[in-house]
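>>> have a look; sequence and predicted model below, questions after that.
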Amino acid sequence: MTTPPTGFGSSSSGRVPDLDLDEGDRDQADLADRVAASVLAVPGVVRLHAGVFGEVATYLPGRAVTGVRLRPDETEVHLVVSARHPIPSVARDVHEAVRELVSGPVRVYVEDVEAPPTHRPRPERASS
């Protein structure tokens, strides 16, 4: 098995360069990346969610933007929200952020709520 030359076919971020994309694909890739970035910038969003079977994504040549599904007639965003934030407010803020970037309806799906980590004190050892 051979590996591709450095800088071609993959990058340290796992993103494939958009070298061979036509203008439509490049626009789609740019839009999907901007939607993902705007969603992740909303307070309370933990991460994008790929769906139960990993099917929620915008598929591009060489990569996919998971959690964002761009369609001609609508845009879907699937995400995980922090339990520290009110879910309706986070969903509304995500909807507004994405609405500024796309035309057509925006559907926001909260796939999961992530509870904050609990910190349990370590039991102290008995000294001898």
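Structure's in. What do you need?
>>> CA atoms for contacts and neighbours, from now on please.
OK.
>>> residues in contact with the lengthiest helix in the chain?
Among all segments of the chain classified by DSSP state H, the helix with the greatest residue count is helix 23-40. By Cα atoms under 8 Å, 6 or more residues apart in numbering, the surrounding residues in contact with helix 23-40 are 18, 45-48, 58, 60-61, 65, 67-68, 70, 94, 97-98, 101.
>>> okay, now the one to match up with it:
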Amino acid sequence: MGEPDQADLIADAVTAVPGVVGLHAGMFGEVATYLPGHRVAGIRTNPDGVTEVHVTLRYGTPVRDTAARVRDAAAAVVGGVVDVTVEDVVTETSAS
């Protein structure tokens, strides 16, 4: 496998944010970036320059603050506008 794609880099940055359990592909699995050999669920880049990031957070995590950190982490990789959607909140036991 060669260099990581921008979507992979965004995913790494976002999942490193405290309180983020993981990326979320949306209700029907429609939020993803398709790359040769794999797909990055929860990240979608659009032709208009807007990047969508959909996440699952750990229960008790401040939603607005964490969403802002996710936006900042993704924007540091991609630049431009980043829209963050919190798709789910899970407890410690359901996160594993």
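Sure, I can see it. Because the structure is a prediction, the values reported are computed rather than measured.
>>> how close does the residue most central in space within the first structure get to D73 of the first structure?
With distances taken as Cα atoms, centre = their mean, the residue of the first structure nearest its centroid is L48 (3.3 Å). With distances defined as Cα to Cα, to the nearest Å, the gap from L48 of the first structure to D73 of the first structure amounts to 21 Å.
>>> just the helices in the first structure please.
23-40, 87-99.
>>> turn those into JSON lines, columns for distance to V80 of the first structure.
What follows is the helices of the first structure, written out as JSON lines (distance: least, Cα to Cα, whole Å):
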{"stretch": "helix 23-40", "distance to V80 of the first structure": "10"}
{"stretch": "helix 87-99", "distance to V80 of the first structure": "10"}
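>>> the first structure: which residue goes with R64 of the second structure?
If you follow R64 of the second structure across to the first structure using TM-score structural alignment, you land on P88.
>>> same deal with V21 of the second structure?
Using TM-score structural alignment, V21 of the second structure lines up with V46 in the first structure.
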